[in-house]
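Q: Pasting the sequence and the predicted model now:
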Amino acid sequence: MNGEPEVHEKSGESERPEEFEARLKAYEGRPAAATGIGRDPVNQPMIRHWCEAMGDTSPAYTGPDAIAPPTMLQAWTMAGLTRRPERTAAYDELLRLLDESGHDAVVATDCEQEYLRPLRPGDAITFDSVIESVSGLKSTKLGAGYFVTTRTDIRAGGELAGTHRFRILKYAPAQRPPRPKDLRPRPVINRDNAGFWEGVARHELLIQRCTGCGDLRFPWLPGCNSCGSPEWDTVAASGEGTVYSYVVMHHPPFPAFDPPYAVGLIELAEGVRIVSNVVGTPYDKVRIGMPVRLDFRRYDDELVLPVFQGVTR
């Protein structure tokens, strides 16, 4: 923005920021999706797939009295690859207005869920969404833009079961200086995983350990999947592991990567798994069950990553 107020175009004439924001604010409270119906009732197969993907073994999600994991709340309303017919013209108008003003890039920023009652197999799901808020113009590292928050009320058998708030940023991409083509992408470091990357900088691969039940977990999470405890400490991985699964990347040729190369899902001796590059072994010689050993590779002045070397026995 360079300290200058933005001027938006409106029917061939200049529109001041406050006028534009007033137009955006007029969409608050309007429906984003008319009453929708979940594609399927709450069902055990979807619950099982979800739990397997998340590694959640809680007995609450199996058996004749099973409930759905609360975090599946949105799953029962999602459209997949198709556009849901419930989406309203008002929501499309709002997005088009932002696109036409130059804020045509979008990123999902966060979501919030509130659970009011458990969902059980057989529950029929209905939902409706409202445009809850549109922010004023915000400056972000991505560029200047507007946060749009929708609230979806999800009902089971007509009874309110939970609320899902979803927030996106519609922004005009900031101009950035080009990065060297051989510079690897930076990891996203936040308050939940900063300790892991501090360990990597010391050439330690740290695994979280719940101090409530003793379970190990990776990747790092703010709480334990097994007992729910938020308390934890860490143990350093021995560095021994095996290739649990792998893929060979041939395309596309991302900057700083030289395909073909192997990306492995490595099962550590401690029992947790990590995704990393398999190095020191030709990509076409990597095999499931192959023993590997942890190494740390420096890619530039700032970036050190854990990788795994193939071991010959």
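A: Yes, it's here.
Q: going forward, measure contacts and count neighbours with C-alpha atoms only.
A: OK.
Q: quick one: contacts for the closest residue to His164 other than its chain neighbours?
A: Excluding the flanking residues, the one nearest His164 by CA to CA, 6 or more residues apart in numbering is Gln113, at 4.5 Å. Contacts here follow CA atoms under 8 Å, 6 or more residues apart in numbering; on that basis Gln113 touches 71, 73, 162-165.
Q: Number of residues surrounding Leu221?
A: Leu221 has 13 neighbouring residues, counting by other CA atoms under 10 Å.
Q: Next up, the contacts around the closest residue in space to it that isn't next to it in sequence.
A: Nearest non-adjacent residue to Leu221, counting by CA to CA, 6+ apart: Asp192, 6.4 Å away. By CA under 8 Å, 6+ apart, the residues touching Asp192 are 220-222.
Q: coming back round to it: what's the closest of the contacts of Gln113 to Arg23?
A: Closest to Arg23 out of those is Arg165 (22.1 Å), distances taken as CA to CA.
Q: so that closest one touches Cys111, yeah?
A: Yes: with contact defined as CA atoms under 8 Å, Arg165 and Cys111 form a contacting pair (5.4 Å).
Q: Against that first model, consider the following:
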Amino acid sequence: MTGSARSRAESRAETGPYGPDEVYGRLKAYEGRSAAESGRGRDPVNAPMIRHWCEALGDTSPAYEGPDAIAPPTMLQAWTMGGLSGHAARSDAYDELLALLDDAGCTSVVATDCEQEYLRPLRPGAEITFDAVIESVSDRKTTKLGAGYFVTTRMDVRADGELAGTHRFRILKYRPAKRRPPVTATTRTRGADAPIRPRPVVNRDNAGFWEGVALHRLLIQRCGGCGTLRFPWLPGCGACGSPEWDTVEASGEGTVYSYVVMHHPSFPAFTASGGPGPYAVVLVELAEGVRIISNVVGVPPRAVRIGMPVRLEFQRVDEDLELPVFRALEEAAVAALEGGVDR
């Protein structure tokens, strides 16, 4: 087979019966077409949903309660969701676009980002209606997940007939990339590249926390206005809104408040051996009252239990990264192993 013929064959294998240019041309034809028509929110804006939202996010702003309450602006999309049954408003054009991507081998999907614009406050009792349009389809992009196309839809949300906000939602429909074989302890000793732990995002709001980690100190923010402790780090207090703060150092004592054992998909970089296998993600409640997501070390994942006492330590993941983790206290670990069952 010649080089050009091989290239065409590989292209067909990646895009189905059509070449990349033809697929892109067919996808672009859907730009400007409807994605949803005459949609209607399943419920009017209401106080119970506002309360649930605020409790989940820990938002105690007085603007969201009482007789003059408004809905948090970030709830804009929530009022348009159709639940498990979906929405009858979704258009045939949008379904055709997704089917075309499936035919091109882009059978996996991941939400990438959204943008919202707020034009007026939403108050309890408002009836929500909406329409959506397929705003843009990108050319073929290659990502770590695989090659595919970014599809952006724009939804105009109305309250009692008046435009209240705009919600842009972007997905990537892609063909999953072929995965490299997992790195095991054996292959690592043979010099194969070990999986790299993902880097934490360090920005101006949390840089002080990571500076503390480098010094083996777990720092918690304390509001300069009301004294409330908060974690993770934020630019302002959720209780009183003050931007002033200082820090206190955690004692390192805590208990497992909740946990989940990850079996699939496998992320070797998160396991102690660097190979495939389950690992526990835990929510630790510190003695100071705040909670932090981390890992428990020193016991197998099946031994982790809610209420297990743990103590802070710092673990070097690689030469560039050190993380706060929690070691199960010996007595708790023994008891958990004796009475534990696999999860």
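A: Yep, that arrived. It should be emphasised that the depicted structure is a prediction, and the values quoted were computed from it without experimental measurement.
Q: List just the nearest of the contacts of Gln113 of the first structure to Asp123 of the first structure.
A: Taking CA to CA as the measure, Leu73 is the one of those closest to Asp123 of the first structure, at 12.1 Å.
Q: and the residue nearest to His164 of the first structure, what pairs with it in the second structure?
A: In the second structure, the residue paired with Gln113 of the first structure is Gln116, using TM-score structural alignment.
Q: Are we agreed that its match is in a strand?
A: Yes: per DSSP: H, G, I helix; E, B strand; the rest coil, Gln116 of the second structure lies within a strand segment.
Q: and the gap between it and Ala93 of the second structure?
A: To Ala93 of the second structure, Gln116 of the second structure is 23 Å away according to CA to CA, to the nearest Å.
Q: Run a quick neighbour tally on Met138 of the first structure.
A: I think there's a mix-up here, since residue 138 of the first structure is Lys and not Met. 12.
Q: and if you look at Arg202 of the first structure?
A: 10.
Q: secondary structure element for Gly36 of the first structure?
A: Assigned by DSSP states H and E, Gly36 of the first structure falls within strand 31-37.
Q: Superposed on the second structure, what's the mean shift for that strand?
A: Strand 31-37 of the first structure differs from its equivalent in the second structure by a mean of 1.0 Å after superposition (mean CA distance after the TM-score superposition for the first structure).
Q: so that strand corresponds to what in the second structure?
A: With TM-score structural alignment as the criterion, strand 31-37 of the first structure aligns to 34-40.
Q: list the buried ones in the matching stretch?
A: For stretch 34-40 of the second structure, the neighbour count (16 or more other CA atoms under 10 Å) marks 34-37, 39-40 as buried.
Q: all helices for the stretch 151-300 of the second structure, in order.
A: Under the criterion DSSP state H, counting those that start in this stretch, the stretch 151-300 of the second structure contains helices at 185-189, 207-214.
Q: Point out the most buried one among the ones you listed.
A: helix 207-214 (a mean of 16; mean count of other CA atoms under 10 Å).
Q: Remind me what that helix packs against, helices and strands.
A: strand 219-223, strand 321-328 (3 or more CA pairs under 8 Å, 6 or more residues apart in numbering; DSSP states H and E).
Q: Quick one: list the elements packing against the shortest one.
A: If you count contacts as 3+ CA pairs under 8 Å, 6+ apart, strand 219-223 of the second structure packs onto helix 207-214, strand 229-230, strand 245-249.
Q: residue contacts, the residue mapped onto Ala68 of the first structure from the second structure?
A: In the second structure, the residue matched to Ala68 of the first structure (TM-score structural alignment) is Ala71. If you count contacts by CA under 8 Å, 6+ apart, Ala71 of the second structure has them with 45, 50, 64, 121-124.
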